[in-house]
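Engineer: Sequence first, predicted coordinates after that:
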Amino acid sequence: MVLSPTDAAQLAAVDTARAARVLREVRSARLAGQRVPVAPREVIERSWERALRSGVDPEHGHRSGLLSAEEVRRRRESSELRHVLPVLREELLAAADAAHLIMAVADAEGRLLWREGSPPVLRRADALGFEVGADWSEEVVGTNGVGTPAVVRRPVQVFASEHFARSQASWTCTGAPISDPRDGRLLGVVDVSGPLETAHPATLAWVGSVAKLAEARLRERHTASLERLRAVAAVPLARLEGRAAVVDRDGWTAAATGMPYVTRVALPKSLEAGRRWLPQLGVCAVEPLAEGWLLRASERPAAADGTRIVLDLTRRRSWSVAVSGAVDTWRHELSPRHAELLCLLALRRDGLSAAELAAEVFGDVGRTVTVRAEMSRVRRYLGGLLDHRPYRFCEDAEVELLLPAAPDGLLPHSTAPALAELRTGSGAP
C-alpha cells in the first residue's frame, strides 16, 4: 500500500495521532531494512536515503555548533533575504503566532538566521536545537522542513516520523525555497513549524505561495536597479561607436548599442577592468560604470581553439567550471542541476540528445523541455564552448573533469540515475 501525499495530508487532518503512529511504523521498518506497512512518499524516502549516505544518526540526530552572534549578524547583513523579511512577516507571522507556529528563515547552507512566532513554541524549539545560528541542512540533521526543500528546490511538508531524526517526530514542518530571480541561485528557505497538532494540509500551499511572493519582490528590486543603471548609461553609450553594452554586476543588460540586445551577459565571478574574454561577446574592454560594467566588444569573434575547461566537482556543496583562454581566465559557480548536466557532457564527449540527457538526469525521456531550458541557461555562460544537436563540449576545447576521491562523494544529493550509478561504481567514470 502506498500512502500518497493527499492520503497522508487527509489522514493527518482527520486523525493526527493515527497518522503519526503509521508513519512511526513506516520509519522504523524502513530504517531497519524490513518490509513497510505503507510506502513513504517519494520525496521523503529519497531524503532518508541521502541522510543515511551522509551518516546522520536517525536515533540521536546531531547538533552542530551554533554560529557566533557576530557571524549571524554578518550573514544577515549580506543576505538578500533581508529585503523580503517584511513580506514574510506580514504574510506568515500573524497567522503563525495565532496557530501556535513559528517562522524560521535559513540561508542556503541551512543556517537559521531569523526565527519568530509563538513564544511557547519557540521554547520547545530550543530543546530541539532549532535556534538562530543552528545548522539544519539535510546532511547534518536529516529530513526536515529546512534542509529538504533546499535540496529538492521545491516546497516540502514533513510530518511526524517523516523526519529522519527520532527527536523531531513530534513536529510538523513546512518549508519552501527562495531563489534569486537574477540567476536562480538558492538564497535560503522559509519554514513554518510547530507541534503535531498544528498540522494542516493547506500549510504547504500557503508557505509555497509566500515564498513565490518573496521572489516577486526581489524581482521588482532588480528591475528598479536596472532602470537606474540604464539612466546612468545613456550618455556614455551615445558617445560610442561599435558594439557595447552596459550590464549590472550580475550581467543583466541595462542598455546596448550596435549589437542585438541580450537579456544577460555571462560574467566571471570576479570580473576586473581590462581586456577580457566573455563567451557571448568575445574580447571586450571592461570598464566600471556606476553599479555595473561598460563592455566594449571588439570585432574579433569568441574562439574555442586553445581553450581549456576545468569542471571541478570535488566538493560536496560547491561546484564550478573554469575557462582558460589566450586572453583571460574566469570561473563560474554551478547550480546542482548545471553541475549534473556538465558532468554528464564531460563524460560523454560524443554528446547527448535532449532525450538522452532527460533519461540520465530525470530517468524520464519525456523531460526534454526541462533539459532544453536548463541547457539554454548553461549556454549563457559557456556560449560557443557548447554545441547542440547533440549537446556536447566543442571539439576544439580541452575538457578536464575533477572528481572527488571517493565515488560516493560525487554530487551526493543528486537523484540523477546516471550519477547514482557512478556513485555506486556501476557506471564507468
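Structural biologist: Yes, it's here.
Engineer: rest of the way, CA atoms for contacts and neighbours
Structural biologist: Noted.
Engineer: Show me the residue at the heart of the protein, geometrically.
Structural biologist: residue 186 (4.0 Å; CA atoms, centre = their mean).
Engineer: could you say which helix or strand contains residue 56?
Structural biologist: According to DSSP states H and E, residue 56 maps onto no helix or strand at all.
Engineer: Pretty sure it sits against residue 142.
Structural biologist: Yes: Residue 56 lies in contact with residue 142 (CA atoms under 8 Å); the separation is 6.2 Å.
Engineer: between those two, which one's more packed in?
Structural biologist: For residue 56 versus residue 142, the count of surrounding residues by other CA atoms under 10 Å is larger for residue 142: 28 against 21.
Engineer: where does the more buried one sit relative to residue 215, distance-wise?
Structural biologist: Using CA to CA, to the nearest Å, we find residue 142 at a distance of 26 Å from residue 215.
Engineer: ditto for residue 25
Structural biologist: From residue 25 to residue 215 the distance is 38 Å (CA to CA).
Engineer: and what of residue 8?
Structural biologist: Distance from residue 8 to residue 215, by CA to CA: 29 Å.
Engineer: The structure to be compared is supplied as follows:
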Amino acid sequence: MNEDSTLDLARLSAMDVTFASRLLKGVRAATLSGRRPQVMPRPEIGESWERMLRGGVDPDRDVRSGLLSVDEVEERRQSSPLLPVLPMLREALVSVAEAAQHIMVISDADGRILWREGHPGVLRRGDRLGFEVGALWAEDVVGTNGVGTPLVTRRPVQVFSAEHFVRSHHAWTCAGAPITDPRDGRLLGVVDVSGPLETMHPATLSWVKSVALLAEARLRERHVGGLERLRAVAAPVLARIGGRALAVDRHGWTAAVTGMPLLDRVALPKSLAEGSCWLPSLGACKATPLPGGWLILVDDAAEPLTATHVRLDLSRPRRWSVEVSGPAGSWTHELSPRHAELLFLLARHREGRSAAGLAEDLFGDPARTVTVRAEMSRVRRYLGGLLAHRPYRFLEDTEVEVHLPDDPLALLPHSTAPAVHSARTPGP
C-alpha cells in the first residue's frame, strides 16, 4: 500500500485474514503511540479511536460494570420497543448467522444486550469475552465495537479484528446497525451480527443494515395500524363534539381531530391522567382515556398559560431532550438527531436564523431550505408558542438553558453539520 493511504472495507475483505489482522494491529499500535500510521484507519474507526483516547478507555483491558440480573433483563425486554419485531429479526438473521458461525445480538439504546442467539460454539466464545445477555457494550465502556459504535454514530458500522479498540476483542468481527423509531428518529437499539474474525464478509454489513431497515418498516406498519384502530373508536365520539378535540395514542400521535387543523403529535406529560391538564401546544385541556389512547378536549375558555423556561440537554452521549416548564408544570420530549442539531443552533443564535442560514449551518448549502422548513415545522408542533419564525428563534421572554458535554468534542458525535463541527473545536 502507498504511504498515507486509507483503508476501506472492500480492501480489507480482499486481504488474507491473517495479513489484514496484522496490518490493523500495526495501524492501531501506531495510533496509540501517537505516531501517524502509514496506512490510515477507516474514517469511522479512526473517529471512534479518537473518542476512546479522549475518554480514557483502556486499550489493553476490558473494564465494564456487571451483568444485569435475570429480572432486570426481563423487565427491559418486556418494555423494549423492539420486542414486537423480535420474531422478524430472528427469522431474518439467526438461521443464516448460525450457518456462517455467527451470532445475532440485539441491544437496547443504552448498549445493554437483551437478546443473543446463533451458533452454539460462537455463543460459548462470546461468554468468555463477556459478550452475553445483560452485559453493557456501550462504546465509552468497552471501546470500538459493533454494538456501542453504531449507538454513537447512528450509522451501520463493521468492525474487524484490531479495529476494536480493546485488545481482547481482536479475534472478532462484528457488524451492527442502529434501529430507530420511524416516527421521530428516536434511537431504540442495535442489531449486530458477530463471529470469529476468519468469518468476515463484506456483505455482512449490508445484510444487517437491510434487516434493521426492515424492522423499522414493521414498526411503522404497527404504528399506522394502531392509529387506524384508534381512529375507528374515536370517530363517533368526535362527531358529537362541537369544539376543538383530538384523539391521540399513548405517545401523543394523532389519530383524528375535529374543529382544528391536524397535528402530527401532541407532547403528553408522563403523568397524564383523566381530567384537567395543560399541553404546551394546545393550552388547557381535559383528557379522557380511550382504548389505545386519549381523547383530548381543548378548553378554549381557560386562561392561557405560557411556558417560561426551556432546558436543552445535549450532555448525554446517545440521548438528547428538551424540557419545558412554566406555571402549569413541566414536560420532557426526547429529541431526534436532526431536532437536537436545530435546537442547539437556535440556542446559540438567540437573535434568530433564517431558513437559508440554518441550511448553511446544517448542510453547508444555503439552498436546502425546503428540508429546514419541514423539520422546523415538526419542531414547532411540540414546542408550541416557544418558537417564532422569520427568522426562526426562541421568543425573547423564554429562558433557554443548554447543557453540553464536559468534552466539547463529544457534542452530538453523530452530526456532520458544519456549525456543529465548528462548535466542537472552537477557535481562540
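Structural biologist: Arrived safely, thanks for sending. The structure displayed is predicted, hence computed values, not measured ones.
Engineer: Packing partners of the biggest helix by length in structure 2?
Structural biologist: The longest helix of structure 2 (DSSP state H) is helix 203-239. Packing partners of helix 203-239 of structure 2 (3 or more CA pairs under 8 Å, 6 or more residues apart in numbering; DSSP states H and E): helix 86-99, strand 172-180, strand 187-196, strand 245-249, strand 254-258, strand 283-290.
Engineer: For stretch 154-174 of structure 1, buried residues please.
Structural biologist: Residues of stretch 154-174 of structure 1 classed as buried by neighbour count (16 or more other CA atoms under 10 Å): 155-169, 171-174.
Engineer: Just the ones of these in helices?
Structural biologist: Per DSSP H, the buried residues of stretch 154-174 of structure 1 never map to helices.
Engineer: Out of the residues you listed, name the ones that lie in strands.
Structural biologist: Among the buried residues of stretch 154-174 of structure 1, the members falling in strands (DSSP state E) are 156, 157, 158, 159, 171, 172, 173, 174.
Engineer: And these, which two are furthest apart?
Structural biologist: 156 and 171 (14.0 Å; CA to CA).
Engineer: picking that back up, out of residue 25 and residue 215 of structure 1, which sits in the more crowded spot?
Structural biologist: Taking residue 25 of structure 1 and residue 215 together and counting by other CA under 10 Å, residue 215 has the greater number of neighbours (21 against 14).
Engineer: From what I see, the more buried one and residue 181 are in contact.
Structural biologist: Yes: using CA under 8 Å, residue 215 of structure 1 is in contact with residue 181, at 6.5 Å.
Engineer: Report the contact partners of residue 282 of structure 1.
Structural biologist: 297, 298, 300, 301, 302, 303 (CA atoms under 8 Å, 6 or more residues apart in numbering).
Engineer: now those residues in TSV, with neighbour count, secondary structure and distance to residue 123 of structure 1?
Structural biologist: Listed next are the contacts of residue 282 of structure 1 as TSV, based on neighbours: other CA atoms under 10 Å; DSSP: H, G, I helix; E, B strand; the rest coil; distance: CA to CA, whole Å:
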residue	neighbour count	secondary structure	distance to residue 123 of structure 1
297	24	strand	59
298	15	coil	62
300	10	coil	64
301	13	coil	62
302	17	coil	59
303	17	coil	60
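Engineer: Same list (these) but as CSV, adding distance to residue 64 of structure 1.
Structural biologist: What follows is the contacts of residue 282 of structure 1, written out as CSV (distance: CA to CA, whole Å):
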residue, distance to residue 64 of structure 1
297, 49
298, 52
300, 53
301, 51
302, 47
303, 48
